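>>> What follows is a protein structure lacking sequence information:
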C-alpha cells in the first residue's frame, strides 16, 4: 500500500530542514522523525492514537504534535515546499482538474465542543516567552480562517459525512484541499479550492496561483464559475448541462454561443479521480475519525504530502 512504511532517508532529508528545532513552551521536541513515522502509521492503519506501537514513543506526544501542526499550518507549509521543489524542476503539470469526494465520518468524530480549543498555555517551569505568545496568537488566527463551519460534518441518510474538495495536477497529485459538510454542493467550493492553489518560488518571485487550464464535470457548470475563470484568464473545459443548453436554445440569438468543449482535454479529468483514489489509500482519510475539522484537514494534508514525497 502506498501509505505504509516509515520515512526513507531521502524523504527525511527533504523534511528535516523545514521542521521546528525546539519547543519554546516546554523545551526541546522529541525526535521529529520518530513522531512523523508514528503519524504515518496512524494514517496508514487508521488505528486509535492510544494503540500506536511503542516504538513510536508516547502516543500523547504524537497526537499533540499532529494537532499542533494541523492548527498552525505546518503540514500545509511542508506540502507547499515540496510542491515548490517539484515546480522548480518542471515536475508539475499545470493542466489541473477539480472534483470532490465524500468521506464517511465515524460516530466518534461527532461531539466536538462548539468553540475552538484555546492554544495550550506555556509550560509553568519555563514561562511564556515572546515567541511562544506569538505562536499561540498565530495558531488562533489560523484556526479562525481555516476552521470549517460545524467542523465540516454534514448529516444525510447515510449518517455523518465530510466532503473533500480538491484540485489535482496532471500527475494525480493534490494541489489544494478544502473541507465542507457532506451535503454541500461542489460548485459552492470551487473558488475556495482555486484560491488555495499557492506554489511558492524557491527564488525571488510571487507564488504561482494560476494553472494553464482547468477541467471539471457538470457539477461545476454554472455562469458564476465560468465568469470567474474567464475573469482570471484561465482556459477551462466544463461540459454544459442539458437544462442550460435548452434554456440557451429557447432564447435564440440572445442566448449567446455555446461554451467551447475539448473532448481530448476533458478525457484527462481522470487524473483528479486517481488523486482521490491515492488519498483514500490512507485509512485515516477514507474514514474520518478526527473530531475537529482542522485536525482532519491536517490529516488529509499529511497524506497529500506523502503522495508528493513518494511520487
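Nice, I can see it. These numbers come from a predicted model, not from an experiment.

>>> drop to CA atoms for contacts and neighbour counts, all remaining ones
Will do.

>>> How about the secondary structure of the spatially most central residue of the chain?
The chain has residue 177 as the residue nearest its centroid, 3.1 Å off, counting by Cα atoms, centre = their mean. Under DSSP: H, G, I helix; E, B strand; the rest coil, the three-state class of residue 177 is strand.

>>> Ok, residue 29 next?
Under three-state DSSP, residue 29 comes out as coil.

>>> I'd assumed residue 21 was in contact with it.
Yes. Under the criterion of Cα atoms under 8 Å, residue 29 makes contact with residue 21 at 7.0 Å.

>>> What distance do you get for the closest residue to the residue nearest to the centre of the chain other than its chain neighbours to residue 196?
Computed as Cα to Cα, 6 or more residues apart in numbering, the closest residue to residue 177 that is not its neighbour in sequence is residue 166, at 4.6 Å. Residue 166 is 10 Å from residue 196, where distance means Cα to Cα, to the nearest Å.

>>> Name all residues that make contact with residue 46.
Neighbouring residues of residue 46 by Cα atoms under 8 Å, 6 or more residues apart in numbering: 282, 283, 284, 285, 287.

>>> ok, the third one - how many residues close by?
Right, residue 284. 24 (other Cα atoms under 10 Å).

>>> Ok, the first one next?
Burial of residue 282, expressed as a neighbour count using other Cα under 10 Å, amounts to 25.

>>> For residue 255, see how far away it is.
Counting by Cα to Cα - residue 282 and residue 255 are separated by 46 Å.

>>> again with the second one
Between residue 283 and residue 255 the computed distance is 48 Å (Cα to Cα).

>>> who's more crowded, those two?
More crowded of residue 283 and residue 255, by other Cα under 10 Å: residue 283, with 17 against 14.

>>> That one is in contact with residue 44, isn't it?
Yes. Using Cα under 8 Å, residue 283 is in contact with residue 44, at 5.5 Å.

>>> which residues does the closest residue in space to residue 235 that isn't next to it in sequence contact?
Spatial nearest neighbour of residue 235, excluding adjacent residues (Cα to Cα, 6+ apart): residue 213 at 4.7 Å. Contact analysis of residue 213 by Cα under 8 Å, 6+ apart lists 94, 95, 96, 234, 235, 236, 237.

>>> ok, second structure coming up, stack it against the first:
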C-alpha cells in the first residue's frame, strides 16, 4: 500500500457499495486499485498519463473517474459515509457556509459543447440561467462555453468557485460549483438544498441543520427569510450599510437582527474544511475542462476527509 492509498479499514467501508459488474455485462477491473489511482492523481495533481504503473492503465483510471463523476457514484459513496456517521451521532449539525475561489489552469478552457444531461447527481453546477437544467444535474445540459462549465473571470483571474456547507467537525456536507465571478449570498439556498444525509430505516433524509453560520456576504433579507421559513436558527452579522439604512428608516426599518458573537466564532469550521479540501492539489487548481468531472474530484476529496477524520 502506497502513501495516500485507501487503508483496509477505509476500503471495508466502501467495498459493499460498489458493483462488480461493468459495462456491457463485463466485470470491472479491481475497484480498489483504480480508486487508489484516482486518489493519487487528486492528491498530487499529476497528468493522467503520468500515473505510476502500479495503478494499471491510466486510461482505465481516468475513464472510471469520469464515469463515476457523471453517474453520481462518488456522491453516493459520500452519502453512505455521511449516513453511517449520522447514525453513530458523529455529525455536529451546527453548519457553516462559505465559498472559495479556485484558479483554473489554462488547460481547463476550451471544452466543446456538452451533450444534454442524462443523469442526476448530488451536487450542482450552474450555467448562465438559474432555471437552466444544469443546476440540477452533474453535467451541463447543453450550451457549453465557459459559463456552462463553471469557469469565469474574477479578480483572481480564470476561476471556479466552490460553495460548501461544513458541519461542526470541519467536514463538507454539501458542494456547489459556480463560475468564479458569482456572488456568495445568492447561492445560500442552493447550498443548503444539497444537504441531504440519509437515515436508517424508512425515515426521510435529514436536510435541516440545527444552526447555520455565515459571514456578511450572506446577510440579505431574502436569505434570512428563507432560513426563518425553514425554521433554521442562524448567526449572520449585519453589514454596516444595512444597519445605517435600518436606523434611518426609524420604526419602519424593523428590529435589529439577533447576533451571537460568541457562537459566531464557530464559523471557522468551514474555513478549516476549505483548507482540508485545498490540501488536494487537483482541488486547489482546476485542470478539468468539464464541470461535472471537477465536481467529482472535489467530491472524492470530501469523501476522503470523511473517511479519515
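Sure thing, it's come through. Computed from a predicted model, the values in this text were never measured in an experiment.

>>> Overlay them and tell me the TM-score.
After superposition, the two chains reach a TM-score (TM-score structural alignment, normalised by the length of structure 2) of 0.90; 291 aligned residues with a Cα RMSD of 1.9 Å.

>>> now for residue 219 of structure 2: what does it line up with in structure 1?
By TM-score structural alignment, residue 219 of structure 2 lines up with residue 221 in structure 1.

>>> For its match, grab the count of nearby residues.
Here the count is done by other Cα under 10 Å, and residue 221 of structure 1 has 17 residues near it.

>>> wait, it sits on residue 238?
Yes. The pair residue 221 of structure 1 / residue 238 is scored as a contact, 6.1 Å apart, by Cα under 8 Å.

>>> Pull up the gap between the aligned residue in structure 2 for residue 277 of structure 1 and residue 268 of structure 2, please.
Matched to structure 2 by TM-score structural alignment, residue 277 of structure 1 sits across from residue 275. Per Cα to Cα, residue 275 of structure 2 is found 11 Å from residue 268 of structure 2.

>>> Look at these two and report which has more neighbours.
A count of neighbours by other Cα under 10 Å puts residue 268 above the other of residue 275 of structure 2 and residue 268, at 18 against 14.

>>> SS state for residue 98 of structure 1?
Applying three-state DSSP: residue 98 of structure 1 is strand.

>>> how close does it get to residue 6 of structure 1?
30 Å.

>>> do the same with residue 200 of structure 1
From residue 200 of structure 1 over to residue 6 of structure 1 (counting by Cα to Cα), the distance is 27 Å.

>>> And those two? Which one has more around it.
Between residue 200 of structure 1 and residue 6, counting by other Cα under 10 Å, residue 200 is the more crowded of the two (21 against 16).

>>> can you tell me which residue in structure 2 aligns to that one?
Residue 200 of structure 1 maps onto residue 198 in structure 2, by TM-score structural alignment.

>>> Could you pull up the residues touching that match?
79, 80, 82, 83, 204, 205, 206.

>>> before we move on, what about residue 307 of structure 1?
Residue 307 of structure 1 neighbours (Cα under 8 Å, 6+ apart): 173, 278, 279.

>>> closest to residue 158 of structure 1 among those residues?
residue 279 (21.5 Å; Cα to Cα).

>>> Count the residues that sit near that closest one.
Neighbour tally, residue 279 of structure 1, other Cα under 10 Å: 23.

>>> Could I get the full set of helices for the stretch 1-150 of structure 2?
8-15, 31-44, 58-71, 73-87, 145-148 (DSSP state H, counting those that start in this stretch).

>>> and if you look at the stretch 201-311 of structure 1?
Under DSSP H, counting those that start in this stretch, the stretch 201-311 of structure 1 gives helices at 223-231, 242-250, 263-267, 270-279, 283-286, 293-309.

>>> in structure 1, what residues pair with stretch 298-305 of structure 2?
Against structure 1, stretch 298-305 of structure 2 falls on residues 300-307 (TM-score structural alignment).

>>> do stretch 56-72 of structure 2 as well
With TM-score structural alignment as the criterion, stretch 56-72 of structure 2 aligns to 57-73.

>>> what's next to the matching stretch, contact-wise?
34-36, 38-39, 49-52, 75-76, 135, 138-139, 142-143, 294-295, 297-299.

>>> Not counting sequence-adjacent ones, nearest residue to residue 33 of structure 2?
residue 55 (5.7 Å).

>>> if we can go back for a sec, between the helices of the stretch 1-150 of structure 2, which one is closest to residue 308 of structure 2.
Here helix 8-15 is closest among these (Cα to Cα), at 8.1 Å.

>>> Which strands and helices lie in contact with that closest one?
On a contact count with 3 or more Cα pairs under 8 Å, 6 or more residues apart in numbering; DSSP states H and E, helix 8-15 of structure 2 meets no helix or strand.

>>> which parts of it are buried?
residue 14 (16 or more other Cα atoms under 10 Å).

>>> before we move on, what about stretch 28-40 of structure 2?
31, 32, 33, 34, 35, 36, 37, 38, 39, 40.

>>> what separates the residue lying closest to the second one once chain neighbours are set aside from residue 31 of structure 2, distance-wise?
The reference is to residue 32 of structure 2. Nearest residue to residue 32 of structure 2, sequence neighbours excluded (Cα to Cα, 6+ apart): residue 11, at 7.3 Å. Using Cα to Cα, one gets 10 Å for the distance from residue 11 of structure 2 to residue 31 of structure 2.

>>> same thing with residue 72 of structure 2?
16 Å.

>>> likewise residue 273 of structure 2?
Using Cα to Cα, we find residue 273 of structure 2 at a distance of 27 Å from residue 31 of structure 2.

>>> And for residue 303 of structure 2?
Residue 303 of structure 2 is 16 Å from residue 31 of structure 2, by Cα to Cα.

>>> Please apply the same query to residue 239 of structure 2.
Taken as Cα to Cα, the span from residue 239 of structure 2 to residue 31 of structure 2 is 50 Å.

>>> now residue 44 of structure 2
20 Å.

>>> that older thread, and for the residue nearest to residue 33 of structure 2, the neighbour number?
Neighbour tally, residue 55 of structure 2, other Cα under 10 Å: 18.

>>> My guess is it contacts residue 36. True?
Yes. Using Cα under 8 Å, residue 55 of structure 2 is in contact with residue 36, at 7.2 Å.

>>> Unless I misread the structure, residue 162 of structure 2 falls within a helix.
No. Under three-state DSSP, residue 162 of structure 2 sits outside any helix and is assigned strand.
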